[in-house]
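[1] Sharing a model prediction with you, sequence too.
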Amino acid sequence: MSKRLAIMVVTQIPLWSMDKETGGPALSQMVFGYARAGHSVHLVTPELPYVSQADLPEGVVLHTFKHAFHGAFIGIKKVGWLFDAAGWLVFQRRAGKIGRRLLREQHFDVIYGYDVWGIPCARKLADSFRLPMVSRFQGTRMNRWIGARMGSLRFFKYFKAFRTPADLYIMTNDGSRGDRLLKRFQVDESRLRFWRNGVDIECAEEGASEARRRLGLEPGNEILLTLCRLVPEKGVQHAVRAMPEVLERFPTARLVVVGEGPYRAELESLASGLGISEQVLFTGGLDRKSVAAMLQAADVFVSMYDHSNVGNPLLEALSCGKAIVTSDVGATGEVITHGENGLLLPPDGLSRLGEVVCDLLSDNALRAKLGLGARGWAAANLTDWQERIDMEISEIARLVGEWQAVG
């Protein structure tokens, strides 16, 4: 290994998005990947009850602060964005205070702003202490708001982050076309890296029977699977609404909803109102091994996000060779080729989801064909997480070297 890097990461994003070792893997994989490669990471972030220093590997140091607005009141209609703005301001002040203290006490090579809350704070710290700065985006929802009335006010934190200059921009290629948005803000394209997340998942056949057993399901139960954080824009409600039609033709079918979030109660109420509470199973957040087992057990994987479906759940479903039904939004169609490695529904055709799922459940040959195509696409196009993080480490090491050469 070349020079050991000392990196300060500033972020509001939880290390695990649902609970300890459950939820989206991007931040934890990045932080732990740096540590595995021998670098040190100091994570400046709001405290959460399920994340502590004892949970972290050697080389990762947690610096937390109380953040009263973190996750609170944001969902209130019409005025929730005001609480969000207040929370953003509190975060900038408290994270900045910790960052300045750390920078006075020890040496750092680079400041890393992770997503839209962390980026402006990281920029100020980097300027104050004359260090290179990295902006990392987990995709974007902003394309639809460019030029929209009230868009720049309600989503000011996104505009602020995209307008913040950086020495290196890393945009996740999640199908939301964030690279185009950064170019629209006239960033230096030579400093932009547009990469998919890594995928580490092992779908072993023996895990499928155990996953079914835990849910009380028999081998004859057809499983439709969704896997995401439970918020409205993830579109799980479309799968729930499709279930009555599916159950008419496949009465033993079950919709398994893996994930947790503020929309869960509303989804449960929707299932109850449709009279299908016993056929829609909510598991909550699962660890990575259990997620792999559920994917292996699934007959059909369903993803109906509003903005793009090319996040880790769909990439993992591809890796596991699942028959996928998804909505053709964002750049989803650049990954899923209809009839080859999945089935695409147009955004105005989501009412046909039940019909499409039924046709897929009744056609074993088509499911097998789509699964084979999915696995083939994944093998040709995806990397594991450590390879993905090594690409990033190489870029940051080069940036630090250039910075030190002229400094």
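    Thanks, I have the structure now.
[2] Every contact and neighbour count from this point should use C-alpha atoms.
    Will do.
[3] Roughly how far does R352 sit from E245?
    Counting by C-alpha to C-alpha, to the nearest Å, the gap from R352 to E245 is 10 Å.
[4] Put this next to the previous one:
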Amino acid sequence: MKVLVIVTAFPRSERDVISPWLWITLRELSRHGVDIEVLSAAFKGLGDTEMWGLKVRRWRYGPPFLEILSYDVAIPEQLKRNPLYYAVVPLFLSGGFLKALSLAKSQSYDLLHVNWPIPLSLLSLPFGDTPKIMTFHHSGLTLAEKFPFLRKIYRGILEGADAVTVNSGFTRRKLLRIFPGLRRVETIPWPPGWETESLPEVEPEEKRILFVGRLVEVKGVEYLLRAHKLLRKKFPDVKLAVVGDGPLRPRLEKLTDELGLRDSVVFTGWKTGEDIVSEYLRASLVVVPSIVDEKGLTESLGVVAIEAMAFGRPVVASDVGGLPDVVTPDAGILVPQKDPEALASAIEKILSDRKLARELSEGARRRFREHFSKEAVAARYHKLYQEVVGEKA
């Protein structure tokens, strides 16, 4: 089976950090015997190449200095930062369409797999009746919400897709509110963005809580700090590591001082590689206290919760967005958002009960292996590929 995967951006080298969950999944699919090719936008003149055994074809859309639209930040964020890039969008799409037209004439594919269908489903048109799967990421629905005319442009293309996939039930519900006529929508998450085969099984430190993420309103760190204040009454030696950075860091550090928590809370900034692995290994549990912010934004899936489960760490998370799809009773505890008392109670329950902590740890590893590992995700996509191609045969 030969599959063309269409994406807005793909790693520029094997050392690049963008979209690691994507290439990890595609490489695993190739191990299932799927012949994968990738069609992606160029970056500053970068041409076709091969990485991880995958042939990568890139479309050019202007002088090299313009070819940054879909790299380093998502396209909606790029447009927000610099509205002048709206003028580049037609070049971006026309360059992609011409490359797709060329491939449709010179190559034969059994299946197209289009990521970020708004706007990239347009690139599927030159391939005619070739079976098509469209994969929505939550951020990709932002444009459809912001610009209603896009719904009219893309509705027919999307309704003609043989299948649509999303990363969570939350994203699925949002998608079907915007495009209610889609005929087959399946929920398939993505794996963590790093290899998990050789993760060591290490006993955690006692009473060490971990948060990982951007320090922005939607992450709900304020409520975790207030919960930590309550926990100190029962566990004077409890520690909290806040791994990440963002615009709210000064305010959150000030709140930490006001709550008298400076001796038990550490703000580490961002960590990667072995450093972030070490943080997960040291943690007794991981907290994802996300909220629905004033703009209605929240977690579409909960990648940090999935990463925690890969290490066998129990998770305490808010019952919002896609987190209920990830954190089930065998792997952690869900609590109402913006509720420090509920957060503190759930954390206390795990820290106070070694048997429960061990059961949740084992359940987290099992759930990760069965639902969120690269093997599990690739197997589900492989099955969908076979079904879609078989239905069109």
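    Yep, it's here. All values derive from a computational prediction rather than experimental measurement.
[5] picking up where we left off before, give me the common contacts of R352 and E245 of the first structure.
    By C-alpha atoms under 8 Å, 6 or more residues apart in numbering, R352 of the first structure and E245 have no common neighbours.
[6] Going along the chain, name the helices of the stretch 1-150 of the first structure.
    Taking DSSP state H, counting those that start in this stretch as the criterion, the stretch 1-150 of the first structure carries its helices at 26-36, 80-105, 115-129.
[7] quick one: the second one to the second structure mean distance?
    Right, the one you point to is helix 80-105 of the first structure. Once fitted to the second structure, helix 80-105 of the first structure is off its aligned match by 4.2 Å on average (mean C-alpha distance after the TM-score superposition for the first structure).
[8] Secondary structure element holding L255 of the first structure?
    L255 of the first structure belongs to strand 254-258 when assigned by DSSP states H and E.
[9] From the chain's centroid, how far away is that strand?
    Averaging C-alpha positions (C-alpha atoms, centre = their mean, to the nearest Å) puts strand 254-258 of the first structure 19 Å from its chain's average.
[10] can you tell me how far the most centrally placed residue in the second structure sits from V243 of the second structure?
    Note on the second structure: the residue nearest the mean C-alpha position is V303, at 5.8 Å, using C-alpha atoms, centre = their mean. According to C-alpha to C-alpha, V303 of the second structure and V243 of the second structure sit 14 Å apart.
[11] for L175 of the second structure, same thing?
    Note on L175 of the second structure: its distance to V243 of the second structure, by C-alpha to C-alpha, is 31 Å.
[12] re the thing from before, which residues sit in contact with the residue nearest to the centre of the second structure?
    P192.
[13] Go ahead and confirm G246 of the second structure touches L215.
    Yes: shown here, G246 of the second structure and L215 form a contact pair, counting by C-alpha atoms under 8 Å, at 4.4 Å.
[14] More neighbours: those two, which one.
    L215 (22 against 13; other C-alpha atoms under 10 Å).
[15] Does the closest residue to H338 of the first structure other than its chain neighbours belong to a helix, a strand or coil?
    Distances taken as C-alpha to C-alpha, 6 or more residues apart in numbering put L344 closest to H338 of the first structure, at 5.5 Å, once the chain neighbours are dropped. Secondary structure assignment for L344 of the first structure (DSSP: H, G, I helix; E, B strand; the rest coil): strand.
[16] So what's the residue count around L344 of the first structure?
    23.
[17] Tell me the counterpart of it in the second structure.
    By TM-score structural alignment, L344 of the first structure lines up with L334 in the second structure.
[18] Please verify my assumption that that match contacts D325.
    No: contact criterion C-alpha under 8 Å: L334 of the second structure and D325 do not qualify, at 10.8 Å.
[19] show me where the stretch 251-393 of the second structure has strands.
    Assigned strands in the stretch 251-393 of the second structure, in chain order: 265-269, 285-288, 315-318, 332-335 (criterion: DSSP state E, counting those that start in this stretch).
[20] Output these as JSON lines; include the columns distance to E186 of the second structure.
    JSON lines is the format used below for the strands of the stretch 251-393 of the second structure (distance: least, C-alpha to C-alpha, whole Å):
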{"stretch": "strand 265-269", "distance to E186 of the second structure": "36"}
{"stretch": "strand 285-288", "distance to E186 of the second structure": "25"}
{"stretch": "strand 315-318", "distance to E186 of the second structure": "24"}
{"stretch": "strand 332-335", "distance to E186 of the second structure": "24"}
